[in-house]
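Colleague: how would this look folded up:
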Amino acid sequence: MARARTLTTLAAAGAVLAASLTLTTTPPIASAHPTPSTAAGEPGRPTTVSTGWTIPWGVSWLPDGSAALVTERDDFRVWRVSRDGKDKQLLGTVPESQTTGGEGGLMGIAVDPAWNTSRHVYVMHTSAEGNRIARMTYDGTSLTGYKPLLKGIKKNRYHNGGRLAFGPDGHLYATTGDAQDKPLAQDKNSLSGKILRLTKDGGPAPGNPFGNYVYSLGHRNPQGLAFDARGRLWEAELGDSKRDELNLIKPGGNYGWPTCEGACGVAGLTDPKKTWPVADASPSGAAVIDGAVYLAALRGKRLWRVPINADNENVGTAKAYYVGEYGRLRSVTAVPGADELWLSTTNADANGGQPDGSDKILRVPIG
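Modeller: Here you go, the predicted model:
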């Protein structure tokens, strides 16, 4: 699958977090529904926005909501896709990228919430020395000025994490896997098995609980990050052989791996808010909209919806949608200014076994 290309010219690119810094203007989106007819607040039948993809991984929207940027993992390519899906433009490739022959490559993408003045775009990708977070500048015509901000995050064939998201505090959050070196997840001085919190210039964000990049620890392979309307951070995490997790992340929290998988019940370790058998989930992308967390499931081949409570930390009953209909699901993203989700497949990876170009982006309308 690894098809690394020589650096090409990067054309106009940029992506922005759909929600504002206060996260109060996120468009309402509710649960998915398995039938064409819609109940109140639930999505109807998905339609295809764009085809011809090979492992689309990260999705982020331009400031005006006219188009989204999409990364392809193994080719390191960045594309611009118009809101209606009719215009798909190759913007170029991210330099110094490599695959790991497994899950590494070009992964997450996020844009500075102050993009209109800074023009900064952030990516997370695998390189020769390890996984890294880098910044580029989008001048309206091309994506230039590649600058690594944080290097040396341990890489492996599997468990690389890779998601990026800006928080309501204006800082950049990133997920990292344990790189199949389990003890690193409990090492506060390691970047692996963590959620990291960075400034826009790549330094440890002020107020981080351990005085370094680490925001939370004890993670195995986190791949979903999403903030709710109250500014709370929710995380989707792939388990080992027993339980996948939905966690409510707090600074300094220890989420248990490798001491436990799923609920721990151990003093000093934080239990997940929801768990699933790994065959039913293996969650990658996450989105929060209209009082619910949505998780795109890889092995489970379904979209999960978990209601959350604005007044406390309780969650409701999880419900699955589109089970097996579209194969492996990688990302789920709220469409700015509309009652819609974008949902991407990842069937062209090694586990999906489909040929290059077989993946697609789906639009999920909300009734």
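
Colleague: CA only for contacts and neighbour counts going forward, please
Modeller: Noted.

Colleague: biggest strand in the protein by residues?
Modeller: strand 143-153 (DSSP state E).

Colleague: What's the first helix or strand after it?
Modeller: strand 164-166 (DSSP states H and E).

Colleague: Before we compare anything, build this one as well:
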Amino acid sequence: MQRRAAAAVLAAASLLLASGCSSGDGGTPGADRSTSPGRTAPGSSSSGKTAEATPPAKGSVKVVRTVAQGLKTPWGLAPLPDGDLLVTSRDDGTITRIDEKTGKKTELGSVPGVSAAGEGGLLGIALSPSYASDHMIYAYFTTASDNRIARLLHEEHKPSGEQLGAPDTVFKGIPKGFIHNGGRIAFGPDNMLYAGTGESGNRGLAQDKKSLGGKILRMTPEGEPAPGNPFGDSVVYSYGHRNVQGLAWDDKQRLFAAEFGQDTWDELNAIKPGGNYGWPDAEGRSGDAKYRDPIAQWHTAEASPSGIAYAEGSLWMAGLRGQRLWRVPLKGTEASAAPQAFLKGTYGRLRTVVPAGDGKLWVTTSETDGRGTPGKGDDRILELQVT
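Modeller: Sure, this is the predicted structure:
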């Protein structure tokens, strides 16, 4: 099997963290923040308008039920073909199957080589586009030396705890840090594998197109640069990102991404191949033609976004420090109305959002990640009905 070893990260640029740190991060700007929220400031992009139908400016969210509870540091979530859910534990390095009807947990096993510290550990998860025949699970995780993506055979016939085959590394060399490890992976409508990475606290990596840090990557399932990538024989798809943890496509196969700002603006971006999203030279809307402006932005206390999903004509974005679910109605690649907040403070920090079909979403909480305040039942997976 082909494996792609990533290009070496270039020499150090300045170690991040300028003055003006957010006090809610334990002195770490841009970490998954947990202090109380502030105020909203939606933005818009300059991309072309379309003739598409516009969803209502106001939507709704109804909590249908708690699917599962008592989860430890849940991060990635992937639905199986039969409706059950796979969830990763960032700190334990395990993958667990959740019976979608009863909430029963069955541990598949541990991913070897996971080194959990800070924001690193076992993060995103995705099923192979050919899962029905190959039963492959893809996982993004932090090791002692880097962040990498591996695929593991799901051997359902084996006992609990022994259902994961040996990891086959398809991509490695993504910069790791105590913070800003990115971690979201997803197969796109083109069956290519996309990964959101962070700049690992080394801000200069985001503008360096030879580095894998602060990027969205696009590759084949074997870890090779995907055909049509903007920079030739490179997996880099877009750059100038700080810490991408949300990836989703709308019904027209357009890619969107959510990322953490530092102290001022968190972003929701419409992603274009080869686009430069500005970090560290721009945070939020800059109006500089060199950079692509976000379609919406928030003060960090209101968002600190992680996962996003598309449903009912809108993007739905989980807020960690913001402790709420944001709805961003779309017209083309623009926000058609101001973002609308739901579940404010009701379930604490929200990490991952996944479409569940029929106008429903699965949402995971993130209270046990070291920055929350866990209560009875945390962490949990919720089922929501949205419009």
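
Colleague: So which bits of the longest strand of the first structure are buried?
Modeller: Residues of strand 143-153 of the first structure classed as buried by neighbour count (16 or more other C-alpha atoms under 10 Å): 143, 144, 146, 148, 149, 150, 151, 153.

Colleague: Which residue range of the second structure does that strand align onto?
Modeller: Matched against the second structure by TM-score structural alignment, strand 143-153 of the first structure falls on residues 164-174.

Colleague: where exactly do the helices run in the first structure?
Modeller: Secondary structure of the first structure (DSSP state H): helices located at 115-118.

Colleague: before we move on, back to that, turn the buried residues of strand 143-153 of the first structure into a markdown table, columns for distance to residue 330 of the first structure.
Modeller: Output for those, formatted as a markdown table (distance: C-alpha to C-alpha, whole Å):
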| residue | distance to residue 330 of the first structure |
| --- | --- |
| 143 | 25 |
| 144 | 27 |
| 146 | 26 |
| 148 | 25 |
| 149 | 26 |
| 150 | 25 |
| 151 | 25 |
| 153 | 22 |
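
Colleague: and of the residues you listed, the nearest to residue 202 of the first structure?
Modeller: Taking C-alpha to C-alpha as the measure, residue 202 of the first structure sits nearest to residue 149 out of the buried residues of strand 143-153 of the first structure, at 4.7 Å.

Colleague: Do I have it right that the closest one meets residue 132?
Modeller: Yes - between residue 149 of the first structure and residue 132 there is a contact at 7.4 Å, judged by C-alpha atoms under 8 Å.

Colleague: Identify the contacts common to these two.
Modeller: Counting by C-alpha atoms under 8 Å, 6 or more residues apart in numbering, residue 149 of the first structure and residue 132 have no common neighbour.

Colleague: What's the match for residue 206 of the second structure in the first structure?
Modeller: Using TM-score structural alignment, residue 206 of the second structure sits opposite residue 185 in the first structure.

Colleague: Could you do residue 235 of the second structure as well?
Modeller: In the first structure, residue 235 of the second structure lands on residue 213 (TM-score structural alignment).

Colleague: Quick one: residues contacting its match.
Modeller: 191, 196, 197, 198, 203, 204, 205.

Colleague: counterpart of the fourth one in the second structure?
Modeller: When the two structures are superposed using TM-score structural alignment, residue 198 of the first structure falls opposite residue 219 in the second structure.

Colleague: how near is its match to residue 360 of the second structure?
Modeller: Counting by C-alpha to C-alpha, to the nearest Å, the gap from residue 219 of the second structure to residue 360 of the second structure is 29 Å.

Colleague: Please identify which of the two sits among more neighbours.
Modeller: Each of residue 219 of the second structure and residue 360 has its neighbours counted (other C-alpha atoms under 10 Å); residue 219 has more, 24 against 20.

Colleague: Surely the more buried one and residue 191 touch.
Modeller: No - Residue 219 of the second structure lies out of contact with residue 191 (C-alpha under 8 Å); the separation is 9.4 Å.

Colleague: so what's the match of residue 235 of the second structure closest to, chain neighbours aside?
Modeller: Nearest residue to residue 213 of the first structure, sequence neighbours excluded (C-alpha to C-alpha, 6 or more residues apart in numbering): residue 204, at 4.6 Å.

Colleague: quick one: that neighbour from residue 214 of the first structure, how far?
Modeller: From residue 204 of the first structure to residue 214 of the first structure the distance is 8 Å (C-alpha to C-alpha).

Colleague: joint contacts of these two?
Modeller: residue 197.

Colleague: With neighbour numbers in mind, choose between the two.
Modeller: With neighbours defined as other C-alpha under 10 Å, residue 204 of the first structure and residue 214 compare such that residue 214 has more, 27 against 21.
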